[in-house]
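S.K.: missing the sequence, but the structure's below:
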């Protein structure tokens, strides 16, 4: 199968402030042991006053462009996957476009929650398959700490802030690049993971909703059940499409939501631990930023080698779920 876009540069950005489980013990009724056992998270990064989604996205973008040795002027398109933008209007992507000086690029945001980076990767791949000369910047960037109810111990322990970016171009080597992407959704389950407030149905100045509905609310058991099943199915879909088996994979980079979800997926695919990348303990769930952040660290650790078969897989609110199979 002919490959599509190839990732030629990666970059990451994280707030300097670290919020540990011990810190959370002072904020809400929880403990380091409780959080670690149930989630696998030990700490997360949280923005300080003055730090924004676009600031993180710009920092990650500049690093990715430098690694790719591509000028911002060469970019044709910028896609920012996020559900925590700086503003409802304009899009975070146009703020990035301006701040990095990508004057020739179109720009838009994409909202698919935790599956957002793979969704955006898929869109970029289709553009590049149509014209292999295109150069596209894909960013997953979130400031989830502003959408967390710090009085809800079931959700506030889970999330962190950060950004990851990838520069994509057409491959000059048909043995490298994206083999296929697979996108799914089930809107009938939207109520299991929500932020209801601040949309047009429930404006921010209205009094129709209780305060907690303006923050992330989740029915954890149901989300877990659907996440494991959907991620296994979409992972196998990518493998089957390309006549591959789990044994062929060099690395799986899953969305970093919960160690129990990741472990359940690993067991269902029959993979050893060393073939599944995990950095959840350091950053928590960063939604659309989690997979690009993981890719940056995997590359830095030497776990992404030329020719490796790499599987990306995610699940998020909506519900949405997605996978991408790449030949690195």
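M.R.: Yep, it's here. As the structure is a computational prediction, the values presented were derived from the model and not from experiment. Numbers count the residues shown, from 1 in each chain.

S.K.: going forward, measure contacts and count neighbours with C-alpha atoms only.
M.R.: Will do.

S.K.: Which parts of this protein are strands?
M.R.: 5-13, 18-20, 43-45, 77-81, 106-110, 135-143, 161-170, 177-185, 193-194, 217-218, 251-254, 309-316, 320-327 (DSSP state E).

S.K.: try it against this one:
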């Protein structure tokens, strides 16, 4: 409560409240006025070409209607006498159009995707998590208290999943258990995807799998090839060590492959493995992943076949990737290492959010001109010129990305990540709802979290034809990657949507 409010007579009756409201009314009217001025500006600039062409077309039509029939006849005779010129021009036009069609980038369609939902027996409640941590005997009292505080402030709910090996006392991490977790997640998502799309595994020409911390031999991609008996000439890739943003990297790689191979299907599988990457030491910065990361994965079917446009959900518009690994601080801010006791874990630097902010700034600087309306680009450019050339003391203009996107899928890496992007991009609570609810229900599922968020939006019935979706993720290295999709229809949730049995309970209130 402000000083003005505390000194007001509001506590004595309703009159004081009304006085406060009346004082704020001019400010409210001023904000409404500015809002509509800005909307009018955006409408004017966005439709400037149309507004200029309409009068021009009207003038041309009027002039054409006043032409004498003799003038039209003379024009036709002139064209007949210059037949060679007409033919040459026509050939050049046909050649140019053909060359454009043959060399333009092929459209990439997202036919469907599936997210893995673990069985209820793998759910872990906060008290169960803390009880198991205490019984392992590896954590001191300070570490246990630290984990308890992280859990309480994390934004996670009581229904997230940890792998089966972590439910034993003591835990039983092993190569066999890690393989079992990987198989359950990847095959679970792929089974749903193949069933929903009616695509046969033999029809898949490109396979991209990303998992940062678990890279066995044979690879995870080879495990999928073996399970589904994929064809021998499949182009398969296995991306490791690329962090939570690797899902967008995998989509970008699949997109590039689809530009080369005609009439092909590409499957992208994004997951993370927890079984062999649980930290059992007492270094605080390495305990945070234990509290945030949970079981999850997604499988995505992409196509460059024109016939798939009718049944596809989305079309891929842009992928923008930013890598800050040249900077030593950025390179080490998410770092797998051993502590002083020789126990392996992933350390998160205290500079993580600052580095993520710099990576985001670089990423949106590239993405902005591709997606923002010209009105926003002009405002940004004008502010930049005023600051650089005239040394004007003006705040940097933050483009309004709400004018470019209808839905935001921000990687659910943690509450702080979502808070920071909500603040920096000036988003509203409804824009980050999918991210917050995904973190609450499924935890940080690494590179697959952006797909759980998209599934949430679909389950809520909010995806309309023509809507644009911005998927943005951060990962070790340090990287910030963005993918932009356009909805091709009013999207309904697919069968076995991970939210189908609980969407009626969301959104939930999250205590911060």
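M.R.: Thanks, I have it. The model shown is predicted, which means the values in this text are computed figures rather than measured ones.

S.K.: Let's have the strands of the first structure in CSV, adding distance to residue 303 of the first structure and mean neighbour count.
M.R.: Output for the strands of the first structure, formatted as CSV (distance: least, C-alpha to C-alpha, whole Å; neighbours: other C-alpha atoms under 10 Å):
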stretch, distance to residue 303 of the first structure, mean neighbour count
strand 5-13, 14, 25
strand 18-20, 26, 17
strand 43-45, 23, 24
strand 77-81, 25, 28
strand 106-110, 29, 19
strand 135-143, 21, 32
strand 161-170, 17, 30
strand 177-185, 17, 21
strand 193-194, 33, 18
strand 217-218, 33, 18
strand 251-254, 8, 23
strand 309-316, 10, 26
strand 320-327, 13, 26
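
S.K.: Quick check: which of these is nearest to residue 98 of the first structure?
M.R.: strand 106-110 (9.9 Å; C-alpha to C-alpha).

S.K.: How about residues contacting the closest one?
M.R.: Outside strand 106-110 of the first structure, the residues that touch it by C-alpha atoms under 8 Å, 6 or more residues apart in numbering are 76-83, 91-94, 97, 116, 120.

S.K.: Tell me how far it lies from the chain's centre.
M.R.: What separates the centre of strand 106-110 of the first structure from the centre of its chain is 16 Å, taken as C-alpha atoms, centre = their mean, to the nearest Å.

S.K.: how close does that strand sit to the second structure?
M.R.: Mean deviation of strand 106-110 of the first structure relative to the second structure after superposition (mean C-alpha distance after the TM-score superposition for the first structure): 1.6 Å.

S.K.: Which residue numbers in the first structure does the lengthiest helix in the second structure align to?
M.R.: Assignment by DSSP state H gives helix 14-46 as the longest helix of the second structure. Alignment note (TM-score structural alignment): helix 14-46 of the second structure is unmatched in the first structure.

S.K.: Pull the most distant pair out of the contacts of strand 106-110 of the first structure.
M.R.: Maximum pairwise distance among the contacts of strand 106-110 of the first structure (C-alpha to C-alpha): 23.0 Å, between 76 and 83.

S.K.: of these two, who's got more company?
M.R.: Taking neighbours as other C-alpha atoms under 10 Å, residue 76 of the first structure and residue 83 compare with residue 83 leading, 23 against 18.

S.K.: Am I right that that one is in contact with residue 111?
M.R.: Yes: if you go by C-alpha atoms under 8 Å, residue 83 of the first structure and residue 111 touch, sitting 5.5 Å apart.

S.K.: Just tell me what residue 347 of the second structure corresponds to in the first structure.
M.R.: With TM-score structural alignment as the criterion, residue 347 of the second structure matches residue 217.

S.K.: I'd guessed that match sits against residue 190; true?
M.R.: No: Residue 217 of the first structure sits out of contact with residue 190 when judged by C-alpha under 8 Å, with a separation of 11.1 Å.

S.K.: hey, where'd the helices end up in the stretch 351-500 of the second structure?
M.R.: 352-371, 374-388, 415-424, 433-442, 449-459 (DSSP state H, counting those that start in this stretch).

S.K.: Quick check: which of the ones you listed is nearest to residue 189 of the second structure?
M.R.: helix 449-459 (11.6 Å).

S.K.: The first structure: matching residues for the closest one?
M.R.: Taking TM-score structural alignment, helix 449-459 of the second structure hits residues 290-300 over in the first structure.

S.K.: Mean per-residue distance, that stretch versus the second structure.
M.R.: So stretch 290-300 of the first structure averages 2.6 Å relative to the second structure (mean C-alpha distance after the TM-score superposition for the first structure).
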